[in-house]
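# coordinates only, sequence not included:
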């Protein structure tokens, strides 16, 4: 049974379509897996067992009539508890919303349901998505399935853990400075932050209106494409159809830009070795990795902090008037920082951002995408972070904030393991609305390596690690 829970969405879809596998049976097995490993991993805040089984029965009846909505028909998917779900508790990882049961789905959840996905539960996260570790003071920390003493990254940590540990076939995450890509990389999975506004944010609790993105997290790039299609609202698409993207046999004529001063700053030597090996594989596949410049990057990234912390205070101000003492300590620190941002500071940061986007577009002429590490450090040990550090953790752990200030599509693909057997992710950042292009590039690399089989192949290792 555990073997099938590590199959890809594509493989599961074929079995359901051929009636070799029942959505109800698959949902029950997934719930059983959650019950087995939730105590150790704490990936979920809410498991929607009753609703999921009702969905599964309806979808199974459709299968019996020969109706398949999409490759996600009957497939259990998890949703970050930042994204509202009809009739299912949505907390934002906070005690302030501990009793909130929305009466409608977020747009992206509605699209997933229309595609036939089964919502298996709501995943744990850093409180209100404001941190890189998923150490939640109200619902407990999510734990990295490769080593329980480490965090899974954040803020979509529970989504990454559920996907990596066979508790869901994919998950919805949100990403303001790397909250999809960083935990995906640190848990050995894949994830994409789509181009800004490609996936609707309606119905998701905001961190920063200017920087927030919603995207999928899965175990393979192929599955990532399937979920992204559904979340956008494309109907009856699959990986092999023209509306998704084409399968590249090699990367000849692909030019990948690399800005070493940023991408390698603060990098762990072990992580760097993994990344350099991945670079060599890209070159073997025919890609050319060329140096580029990113003038103004330091000011732009500082502007990201200004924009994010100003906007988050604006959103939470009504809650702070009534419930200020119910927020975690690290959020209290963020709010104090955000209140110090003036309107002049905010406008200046947005102007700097606009100039940086244009200059980066100029640098990318003749270049297909940017390449570099997703995480430059291994995860922190649980309990080692103090509140004052939380605001900087995303910048310390990874190179993900760059794509958020740009608003460009960015994904992470598994590229190896450190000597401590902790996953490392490689990041590809594309041009605006070139989401399919970076998926094509990542898929070609992924198929040339064995890293994507690691979660399934090493499930005995993971299972031993959790025992």
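Good, I have the coordinates. Note that this is a predicted model, so its numbers are computed, not measured.
# Please make it C-alpha for all contacts and neighbour counts, starting now.
OK.
# surely residue 394 meets residue 177?
Yes. Judged on C-alpha atoms under 8 Å, residue 394 makes contact with residue 177 at a distance of 7.0 Å.
# OK, contacts around residue 103?
With contacts defined as C-alpha atoms under 8 Å, 6 or more residues apart in numbering, residue 103 is in contact with 85-87.
# And it, how close does it get to residue 87?
6 Å (C-alpha to C-alpha, to the nearest Å).
# what distance separates the start and the end of stretch 287-296?
Span of stretch 287-296 from end to end, C-alpha to C-alpha: 27 Å.
# Need the residues that contact the helix or strand residue 333 falls within.
Element membership for residue 333, per DSSP states H and E: helix 329-339. Residues outside helix 329-339 that contact it (C-alpha under 8 Å, 6+ apart) are 127, 130, 306, 309-313, 324, 386-388, 390-391.
# again, only using 10 Å
Helix 329-339 has contacts (C-alpha atoms under 10 Å, 6 or more residues apart in numbering) with 126-131, 137, 305-314, 316-317, 320, 324-326, 385-391.
# Keep only those of those residues that are in helices.
305-314, 316-317, 320 (DSSP state H).
# also this one, for the comparison:
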């Protein structure tokens, strides 16, 4: 971490708007201190002296936490979030706070106050959201890794759009204390990095009481012993031809290595998005209701109406969504009695253009929010761990993402499988 790193961040940020704020002076001072500690033999582990970026809805003491909103532009954090304390203990350096959709409530990075987050591969396309700034910081090598949040796919969506790795761990595995909530029962802290080894290092550093200091994943598993679940319904419906082709290639690689592939049907999974929309709507509205009218003209376009509408969601409708979640949890637990992991596309398409409100491919047309969260949202509703890894690119050079889903607390398994897949696809 040096002046050249800071200069690169400032230069690239003018193009892609990855950061809302850069902690240049503090980061350089912390880098010098880390160097002294390491040279004196006080090495804290693989994150010691490593620059990380944090989504700007995560509290870092004495830094502004804007939540991507002009309403909170002067919102100074008085304490570190739980995850920040963990990272500081490991000696990591917080290089800056990354851009996001306002209050983490969208998936395309169209922030009119802090700049539109642009895809690092093609600036005319979205980087995804709401953790788009975090993903771009990693994709452009402005940070070693980044932390985001994921309520309906907000880590995995930008990971897929930017061609990097994104992990949403099991619900509440990483505490959200000190993270501005959008929906307290669906919010997850997530990790973005270039490869699965880096994701593994960051995950282990964030876990409470973890003493793991290894820089490598667990030894490779015997792929021939795995049972791979491939959903025949929902996840392969309305999918771009090139995306499906890449996913099928991976499935065939598993078969060639002796893994068992089981084609399954997931009951009522289409209800997940309806339940998710009502849960986020009701919980988000509750969190914003006391400031809606005072700041009506300051909210991003659409957010005011979204939270206002959330106030009309009835208690019975909210409770119905919670019942749907319980049923889905039971169904998925039944599925994981017979499979080790699930494979799905992360997104049905590659990164859409920034100007798109609807997206079209083949004979399909869909609202952009629905299209980008359709395959990720069910695993926020169920709280299951899910990983997005890049598989290659489409005809326009835009990345394609594969989603690997495991049973509760099977992060090591899905990240190890993710690494194996990435190795096979090179």
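Received it, and whenever you're ready, just let me know what you need. Note that this is a predicted model, so its numbers are computed, not measured.
# Same list, the ones in helices among the contacts of helix 329-339 of structure 1, but as JSON lines with distance to residue 122 of structure 1 and neighbour count please.
Output for these, formatted as JSON lines (distance: C-alpha to C-alpha, whole Å; neighbours: other C-alpha atoms under 10 Å):
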{"residue": "305", "distance to residue 122 of structure 1": "28", "neighbour count": "20"}
{"residue": "306", "distance to residue 122 of structure 1": "30", "neighbour count": "22"}
{"residue": "307", "distance to residue 122 of structure 1": "28", "neighbour count": "25"}
{"residue": "308", "distance to residue 122 of structure 1": "24", "neighbour count": "24"}
{"residue": "309", "distance to residue 122 of structure 1": "25", "neighbour count": "24"}
{"residue": "310", "distance to residue 122 of structure 1": "28", "neighbour count": "24"}
{"residue": "311", "distance to residue 122 of structure 1": "25", "neighbour count": "22"}
{"residue": "312", "distance to residue 122 of structure 1": "22", "neighbour count": "20"}
{"residue": "313", "distance to residue 122 of structure 1": "25", "neighbour count": "21"}
{"residue": "314", "distance to residue 122 of structure 1": "26", "neighbour count": "15"}
{"residue": "316", "distance to residue 122 of structure 1": "22", "neighbour count": "16"}
{"residue": "317", "distance to residue 122 of structure 1": "25", "neighbour count": "15"}
{"residue": "320", "distance to residue 122 of structure 1": "25", "neighbour count": "15"}
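# For the stretch 151-300 of structure 2, which segments count as helices?
Here the stretch 151-300 of structure 2 has its helices, by DSSP state H, counting those that start in this stretch, at 156-162, 196-206, 241-256, 271-288.
# any idea which of those helices is most buried?
helix 156-162 (a mean of 33; mean count of other C-alpha atoms under 10 Å).
# okay, and it goes to which residues in structure 1?
Counting by TM-score structural alignment, helix 156-162 of structure 2 pairs with residues 181-187 of structure 1.
# mind checking how far the matching stretch is from the chain centre?
7 Å (C-alpha atoms, centre = their mean, to the nearest Å).
# before we move on, what SS does residue 120 of structure 1 have?
Counting by DSSP: H, G, I helix; E, B strand; the rest coil, the backbone at residue 120 of structure 1 sits in strand.
# corresponding residue for it in structure 2?
That one, residue 120 of structure 1, aligns with residue 95 by TM-score structural alignment.
# if I pick its match, what's in contact with it?
1, 5-6, 9, 19, 21-28, 30-31, 50-54, 142-143, 146 are the contacts of residue 95 of structure 2 under C-alpha under 10 Å, 6+ apart.
# rewinding a little: shared neighbours of residue 394 and residue 177 of structure 1, anything?
Common neighbours of residue 394 of structure 1 and residue 177 (C-alpha under 10 Å, 6+ apart) are 130-132, 154-155, 400-401.
# Show me which of those is closest to residue 253 of structure 1.
Using C-alpha to C-alpha, residue 400 is the member of these that lies nearest residue 253 of structure 1, at 25.7 Å.
# What's the match for the closest one in structure 2?
Using TM-score structural alignment, residue 400 of structure 1 sits opposite residue 376 in structure 2.
# mind listing what the closest residue in space to that match that isn't next to it in sequence touches?
Nearest residue to residue 376 of structure 2, sequence neighbours excluded (C-alpha to C-alpha, 6 or more residues apart in numbering): residue 153, at 4.9 Å. Neighbouring residues of residue 153 of structure 2 by C-alpha under 10 Å, 6+ apart: 106-107, 128-131, 159, 166-168, 187-188, 190, 346-347, 372-380, 386, 388.
# and the aligned residue in structure 1 for residue 50 of structure 2, how many neighbours does it have?
Counting by TM-score structural alignment, residue 50 of structure 2 lines up with residue 75 in structure 1. Neighbours of residue 75 of structure 1 under the rule other C-alpha atoms under 10 Å: 28.
# returning to that earlier point: looking at residue 394 and residue 177 of structure 1, which one has more neighbours?
Using other C-alpha under 10 Å, the more surrounded residue of residue 394 of structure 1 and residue 177 is residue 177, with 32 against 24.
# So that one sits against residue 304, correct?
Yes. Applying C-alpha atoms under 10 Å as the test, residue 177 of structure 1 and residue 304 come out as touching, 8.3 Å apart.
# what about the strands in the stretch 51-200 of structure 1?
76-80, 118-123, 135-136, 140-141, 171-175, 190-193 (DSSP state E, counting those that start in this stretch).
# rewinding a little: so which of the contacts of residue 95 of structure 2 belong to helices?
5-6, 9, 24-28, 30-31.
# Which of those residues are buried, as a ChimeraX select command?
Buried residues among those (16 or more other C-alpha atoms under 10 Å), as a ChimeraX selection:
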select :5,6,9,24,27,28,30,31
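# Max pairwise distance over the ones in helices among the contacts of residue 95 of structure 2: which two?
9 and 30 (17.0 Å).
# Out of the strands of the stretch 51-200 of structure 1, which one sits most buried?
Greatest burial across the strands of the stretch 51-200 of structure 1, using mean count of other C-alpha under 10 Å, falls to strand 190-193, with a mean of 34.
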